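*Asks:* no sequence on this one, just coordinates:
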């Protein structure tokens, strides 16, 4: 019988693991609600939060006037099973892993959606981000210099890397609102007040609003803005 000494388990490794990068063409879905017609007044680009699929998130807007409002909901690319039974599926836009290149991938995906939808320039263009969707909405606006008519941020944090100079192209007519629930467990009062000051310096025309609920998209609050 051959005896293996303890030192044999610690032989030097000649090969090293290496992480590489590759580009490829990917396919993803997105959802729409209502139809883009001559009666349409508002086109909404709405970004969901963690855990949603776009086809469910977009249903939150069904109470809006169907003739005047057309909704486009991009779908976060990273899917995962939710709950212990692993039956429901959720999604996420980004994580702390490989964030910069994945952000570029997501923004190119949004570009492709908007290009395919051919949104008429004369219509009121509203961009909404909910929860994690705020980070995608604001990064897309800043990087592409999208001069939207209205930006609505709901229960989401403003990306740390974005500065005032990233939004100098916006006009004073751009309506910007942030809405948070008074009972939102993810927002502490002290942190909210500090964040308000920071964001106000970046987006001077921003208006801060609250609703009586928690970490959810309150449709009544959105209708008050319009």
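*Replies:* Now that the structure is in, tell me what you want to look at. The model shown is predicted, which means the values in this text are computed figures rather than measured ones. Residues are numbered from 1 along each chain as shown.
*Asks:* Please count neighbours and contacts with C-alpha atoms only from this point.
*Replies:* Fine.
*Asks:* longest helix in the chain, by residue count?
*Replies:* Ranked by residue count and defined by DSSP state H, the top helix of the chain is helix 99-117.
*Asks:* I'd guessed residue 55 sits against residue 31; true?
*Replies:* Yes: counting by C-alpha atoms under 8 Å, residue 31 is a contact partner of residue 55 at 5.6 Å.
*Asks:* who touches stretch 101-116?
*Replies:* The contact list for stretch 101-116 (C-alpha atoms under 8 Å, 6 or more residues apart in numbering) reads 30, 74, 76-77, 93-94, 136, 140.
*Asks:* Check stretch 121-136 too.
*Replies:* Among residues not part of stretch 121-136, those counted as contacts by C-alpha under 8 Å, 6+ apart are 40-50, 93, 107, 137-138, 148-159, 217.
*Asks:* From the residues you listed, which land in strands?
*Replies:* With strands identified by DSSP state E, the entries of the contacts of stretch 121-136 that belong to them are 42-47, 150-154.
*Asks:* Tell me how many other residues crowd residue 56.
*Replies:* Other residues near residue 56 number 11, with proximity taken as other C-alpha atoms under 10 Å.
*Asks:* To clarify, my last question referred to residue 110.
*Replies:* 20.
*Asks:* what about residue 115, distance to residue 184?
*Replies:* Using C-alpha to C-alpha, to the nearest Å, residue 115 is found at 35 Å from residue 184.
*Asks:* now the residue nearest the centre of the chain: how far from residue 49?
*Replies:* Relative to the mean C-alpha position of the chain, the nearest C-alpha, by C-alpha atoms, centre = their mean, is the one of residue 133, at 1.9 Å. The span separating residue 133 from residue 49 equals 5 Å under the rule C-alpha to C-alpha.
*Asks:* Pasting the second one now:
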């Protein structure tokens, strides 16, 4: 048995809050977590809609039924199957999406990348491998991926302020996992600003506003 690969066009779906214009000062690209859909995830960012901010929520390319063979649908950025190809496809998708929106925005627009849960690993790999023009990175309830090449990726994160945000009742964030996450960041020379809130595995609107103002 021989494995073969063929690159084919894909229709990628994304949602936005706000409209491109000369008034836009901030562009946010926000990547959802495992099993979510972009249109529902984007609702958490309505508070950023101030007439000077454009929020773009790409949806992962692989969808599946959350329970059985029908009903609610979620999306995932990748699985362990053919993961290197999926990582490469993600980066190409996010690069194209970002560049498409930068064309219609002022040249001095500030770019903020937020990855929630699985989306955090996705955007971290994207920045590490492709070095897109990013001014701020927010990892929310996210695990920093251990498969990043630490030797070649330090430069990608060197000038980017990074925020690490999580709920104190998040069932997926243990003290051991948090410590490991911080150690991985230190290997890349990242000293993140850490924000916590009283809550679980979700986006907390007041904390989001605070991070957006302070980072």
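*Replies:* Thanks, I have it. Just so we're clear, the structure is a prediction, and the values are computed from it rather than from any experiment.
*Asks:* picking up where we left off before, give the aligned equivalent of the residue nearest to the centre of the first structure in the second structure.
*Replies:* When the structures are aligned by TM-score structural alignment, the residue of the second structure matched to residue 133 of the first structure is residue 119.
*Asks:* what ranges do the helices span in the second structure?
*Replies:* Ranges of helices in the second structure, per DSSP H, are 38-41, 83-102, 118-130, 150-157, 175-187, 205-214.
*Asks:* Any chance you could list what contacts the last one?
*Replies:* Where contact means C-alpha under 8 Å, 6+ apart, the residues beyond helix 205-214 of the second structure that reach it are 44-45, 47-48, 163, 195-197.
*Asks:* any idea which of those is closest to residue 187 of the second structure?
*Replies:* residue 163 (16.1 Å; C-alpha to C-alpha).
*Asks:* ok now do the alignment partner in the first structure of the closest one, which residues does it touch?
*Replies:* Aligned by TM-score structural alignment, residue 163 of the second structure pairs with residue 177 of the first structure. With contact set as C-alpha under 8 Å, 6+ apart, residue 177 of the first structure has these partners: 151-153, 206-209.
*Asks:* do residue 154 of the second structure as well
*Replies:* Residues touching residue 154 of the second structure, when contacts are defined by C-alpha under 8 Å, 6+ apart, comprise 128, 188-189.
*Asks:* how does it look with 10 Å?
*Replies:* Contacts here follow C-alpha atoms under 10 Å, 6 or more residues apart in numbering; on that basis residue 154 of the second structure touches 128, 148, 185, 187-190.
*Asks:* Redo these as JSON lines? Include distance to residue 85 of the second structure and neighbour count.
*Replies:* Listed next are the contacts of residue 154 of the second structure as JSON lines, based on distance: C-alpha to C-alpha, whole Å; neighbours: other C-alpha atoms under 10 Å:
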{"residue": "128", "distance to residue 85 of the second structure": "16", "neighbour count": "19"}
{"residue": "148", "distance to residue 85 of the second structure": "15", "neighbour count": "18"}
{"residue": "185", "distance to residue 85 of the second structure": "25", "neighbour count": "20"}
{"residue": "187", "distance to residue 85 of the second structure": "26", "neighbour count": "12"}
{"residue": "188", "distance to residue 85 of the second structure": "24", "neighbour count": "19"}
{"residue": "189", "distance to residue 85 of the second structure": "28", "neighbour count": "16"}
{"residue": "190", "distance to residue 85 of the second structure": "27", "neighbour count": "19"}
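*Asks:* ok, back up a step: the contacts of stretch 121-136 of the first structure, buried ones only, as a PyMOL selection?
*Replies:* In PyMOL syntax, the buried subset of the contacts of stretch 121-136 of the first structure is picked out as below (16 or more other C-alpha atoms under 10 Å):
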select buried, resi 40+42+43+44+45+46+47+48+49+50+93+107+137+138+148+149+150+151+152+153+154+155+156+157+158+217
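*Asks:* Share the number of residues neighbouring the alignment partner in the second structure of residue 80 of the first structure, please.
*Replies:* Matched across to the second structure, residue 80 of the first structure falls on residue 64, judged by TM-score structural alignment. Using other C-alpha under 10 Å, residue 64 of the second structure has 15 neighbouring residues.
*Asks:* ok, now the one 4 residues further on?
*Replies:* Counted with other C-alpha under 10 Å, the burial measure for residue 68 of the second structure works out to 8 neighbours.
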